[in-house]
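Peer 1: curious how this folds, go ahead:
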Amino acid sequence: MKKTLILALAFLAMLTACTQDDLTFEEPTSNSEAINSEISEDQSGEIITINNFKGEPIEFIKRSDNAYQVDDMVFTNEQFLQIQEMYSGNRSVAISNTSRRWPDFTVRYAIASNFNNPSRVYAAIQSIESQIDCINFIEINCTSPESVSWKDSNSKTPVIIGSNPCETQDYIKFISGSGSVSSSSVGRIGGKQFIQISNAASTGTVIHEIGHALGLFHEQQRSDRNNHLIYNPQNAQTGSGGNFVIPTNQVSVGPFDFNSIMLYSSYTFSNGNGPVLTKLDGSTYTVQRNAFTSGDVAILEDIHNDPTIPIANTSRTLIDYETSPDTQYFEHRYFVHFNLNQSPYTLPSSKVVHYSITTETSNIGGVPNNTQISVQYYTKALSPGQSTYTLHDVITTDKIFDFGQPSGLQYERWLDIEESCSEYYIQ
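Peer 2: So this is what the prediction gives:
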């Protein structure tokens, strides 16, 4: 089941700001975190205001590097001009679902030599790679020296010193943010792009900012936001209204996700008079900054997966093979189904599938919580000409239940197929 996030492929229509993400006036719970490190306290530059379709102002800061920033989201001059044209009524602009994605879901990155605590970046990348099978982060090492400094103590615009042979590649450069600011470009913009991370930011903040670079906006800007949240503009800081605008053009998938790492908390951008966002019953909520949710992962896979590659789904059928007075024999039959554009996909050529079957044996020695897990690995060649294949048959012995309580060893099994990102995706 997929939930949605707003994507970079629709960013020209969105333009709401990102983040004071977890700025809160309440005690954070164990799975939430006050991330003041994402707040820019003194961003410098010319303020340019654009009214959206509802007449609500969106304030951009034009930086000295000719980029435009709204909180932790950074847009190129070209992107800003397209946004300006769209809201002026000249035309409606939308980006295709491939234009801002990272080709082959491969993201190259480098970490500045003076970056504080780079373990946060490595931990964030490890978390994302553990959740998304087909994403691939590659750290690149530029041979020429490069350093980052700041123009002055009041500037948030980095000044790059030295040459960089990596300029011919599309990649992310992690640099330390000045003060409390963390920010990221939205989607792949071409060439080098920055993710600025405050020294005080957590690994969760790094994941959040990488989410922007991969193409995600914020959950509260979905078209169905008002079916789940109440927006209280009288409690929002002056000039922050653009952060809560619902754009007319966006891409979203699945149900609203209160656990998304991209969601604002109730008190983000609050002026101190109360929550800016509440649930429909008026209650407030906190947000998590631990990891992507399954919905975050689903939308990232949707925009980065190659639409010409089929999707593999698995299923299992339990067959009562033989029954005696005290024993039941079950056959666990596992299948794989290939689909493309929600229709069965017939394999045009042979395909080798690697898979495993995990068995959890419980009630060992008559103790219900005494369990043991074992994994067996297999390889099977599938002949062309079908869309559904039987992968494996397993005969197991299951004891009959006595008054709902197992009287012998009990088994649970499940199948896992190794994803082959160039040949099929797993769903």
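
Peer 1: CA atoms for contacts and neighbours, from now on please.
Peer 2: Will do.

Peer 1: I'd like the next helix or strand past the host helix or strand of S356.
Peer 2: Element membership for S356 (DSSP states H and E) is strand 351-362. Note on strand 351-362: by DSSP H and E, the next helix or strand toward the C-terminus is strand 372-382.

Peer 1: want to put them side by side, so please do this one too:
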Amino acid sequence: MKTKNLINLVKVTALGLGLFITSCSNENFEELPPETSETPELIEKYFRGGLVEVEDLKNGMFKWGDIYFTEEQLQDEKTDFGPVEPGSGIDAKLGLASGVRKWPNNTIIYVLDNSLTSNQRQVTFDSMEEWTSKTNIKFKERTSENYYVTIRNSGRQCNCASASLGVQGTRGTINMGVRTGIGVMTHEIGHTLGYLHEQNRSDRNQYVQIFPENIQDGAISQFRVDNNSVNPGTFDVESIMIYSSFTFSKNGQPVMLELDGSRIPFRSRLSAGDIAGTNQLYPAGDGGGGGGGGTDICAGVEEWVRGRQYNVGDKVTYQGFLYERDFTRWNRIGECETTTPTPADICEGIAAYSRNRSYSPGDQVTYAGYLFELQNNRRWSNLGRCGS
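Peer 2: Model prediction:
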């Protein structure tokens, strides 16, 4: 698979709702009024080892531009998010080390809230079509799944939206403005897939120039460089996940231009790099199997090698199990050389993880589409993907 312009979607930072975006019919953006008459108080947290300024929503969630973080995705102290080996444990506070999580089986599970207007529903379906017609991403309306994203009407009279980052159990959400267009909604689905912003990639200064003097107060962290981002491809100025030249401008002057001085419009469709990047991060046929078919899910999959560079979506075998690389960890898919039938769903009858409960060694929970068991060392062991 080509890697040119890959992972324009694995972007870092949050899309500014200070100056927002466009529908697919034009390249205009509108200045978004604050949700209240008061400027929200911002606090510093660490995300993947870098400082960000976020608004504490007082419900275990934090807002960073158009991205919602859970408290497990942020830290009060700098944390090393360097390479990890398959089978690495997770602290007893499940999710602390999980960072950003992929959707299992390439499928976003969603709930349409009753607050949505008929137009918002149509925009949502059209944006889903943009992803399904060009990438390996699928969508499924929730039946009984214990992880999903709820799509709601924020009630704001704007072409704007905000979304949770990656799988967040039952707390995932996309909040749509009344006039949200396809371009904005397509962008927010990118965040739900786990993608951040293009202009914060570590290679961005080779392609664009940032003008800090024009950036709104409190928004400078929206333009930080993330040296831990997953960037196997080159920077993509046409990505659906890039800011426009005026997003977060405080004075009507550009905050970002291409090196030749060209302005960057907000994009309303997936770029070629977006498509290639998504299809590497979410490979075709990614239902947990390996590369060789037959009864052994590990057939054709190479053993993990210490020190080798792996990208999101890569599969390896390790100590008799098949693993898949997530954004910040490895997920165990299943046991190699499977010769006996497995239950229809290993997560059946297992309750979802609750951060308000106390767990003992041996307890099992489901979290973000996987089954976990708490070990005696107070670390959770990933037992495999739900549905297998």
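
Peer 1: and the strand holding S356 of the first structure, how far out from the chain's middle?
Peer 2: 27 Å (CA atoms, centre = their mean, to the nearest Å).

Peer 1: distance of the nearest residue to K399 of the first structure once chain neighbours are set aside relative to Y321 of the first structure?
Peer 2: Spatially, and ignoring its direct neighbours in sequence, K399 of the first structure is nearest to T327 (4.8 Å; CA to CA, 6 or more residues apart in numbering). Distance, T327 of the first structure to Y321 of the first structure, by CA to CA, to the nearest Å: 11 Å.

Peer 1: over to Q220 of the first structure?
Peer 2: Computed as CA to CA, the Q220 of the first structure to Y321 of the first structure distance reads 51 Å.

Peer 1: then F115 of the first structure?
Peer 2: Per CA to CA, F115 of the first structure is found 62 Å from Y321 of the first structure.

Peer 1: which one of these two has more residues nearby?
Peer 2: Each of F115 of the first structure and Y321 has its neighbours counted (other CA atoms under 10 Å); F115 has more, 19 against 13.

Peer 1: tell me which element the spatially most central residue of the first structure falls in.
Peer 2: In the first structure, the residue lying closest to the centroid (CA atoms, centre = their mean) is D296, at 3.8 Å. Per DSSP H and E: D296 of the first structure is located in helix 294-304.

Peer 1: in the second structure, what range does that helix match?
Peer 2: Aligned using TM-score structural alignment, helix 294-304 of the first structure spans residues 272-282 in the second structure.

Peer 1: okay, now E33 of the first structure: neighbour count?
Peer 2: By other CA under 10 Å, the residues close to E33 of the first structure number 21.

Peer 1: contact partners for the residue nearest to the centre of the first structure?
Peer 2: Shown in contact with D296 of the first structure (CA atoms under 8 Å, 6 or more residues apart in numbering): K3, T4, L5, S260, I261.

Peer 1: do the same with C158 of the second structure
Peer 2: By CA under 8 Å, 6+ apart, the contact set of C158 of the second structure is E30, L32, G177, V178, R179, T180.

Peer 1: and if you look at G16 of the second structure?
Peer 2: Applying CA under 8 Å, 6+ apart, one finds that G16 of the second structure lies in contact with G65, D66, A219, Q222, Y243, T247, F248.

Peer 1: of the residues you listed, closest to V111 of the second structure?
Peer 2: Using CA to CA, D66 comes nearest to V111 of the second structure of the contacts of G16 of the second structure, at 19.5 Å.

Peer 1: what is the neighbour count of S221 of the second structure?
Peer 2: S221 of the second structure sits with 19 neighbouring residues when counted by other CA under 10 Å.

Peer 1: and the equivalent of it over in the first structure, which of the three is it?
Peer 2: Using TM-score structural alignment, the partner of S221 of the second structure in the first structure is G242. The three-state label for G242 of the first structure, taken from DSSP: H, G, I helix; E, B strand; the rest coil, comes out as helix.

Peer 1: can you give me the strands in the stretch 1-150 of the first structure?
Peer 2: Using DSSP state E, counting those that start in this stretch, the strands found in the stretch 1-150 of the first structure span residues 46-51, 57-62, 68-70, 73-75, 106-111, 136-139, 147-150.

Peer 1: what is the fifth one packed up against?
Peer 2: Looking back up the chat, that one is strand 106-111 of the first structure. strand 136-139, strand 171-176 (3 or more CA pairs under 8 Å, 6 or more residues apart in numbering; DSSP states H and E).
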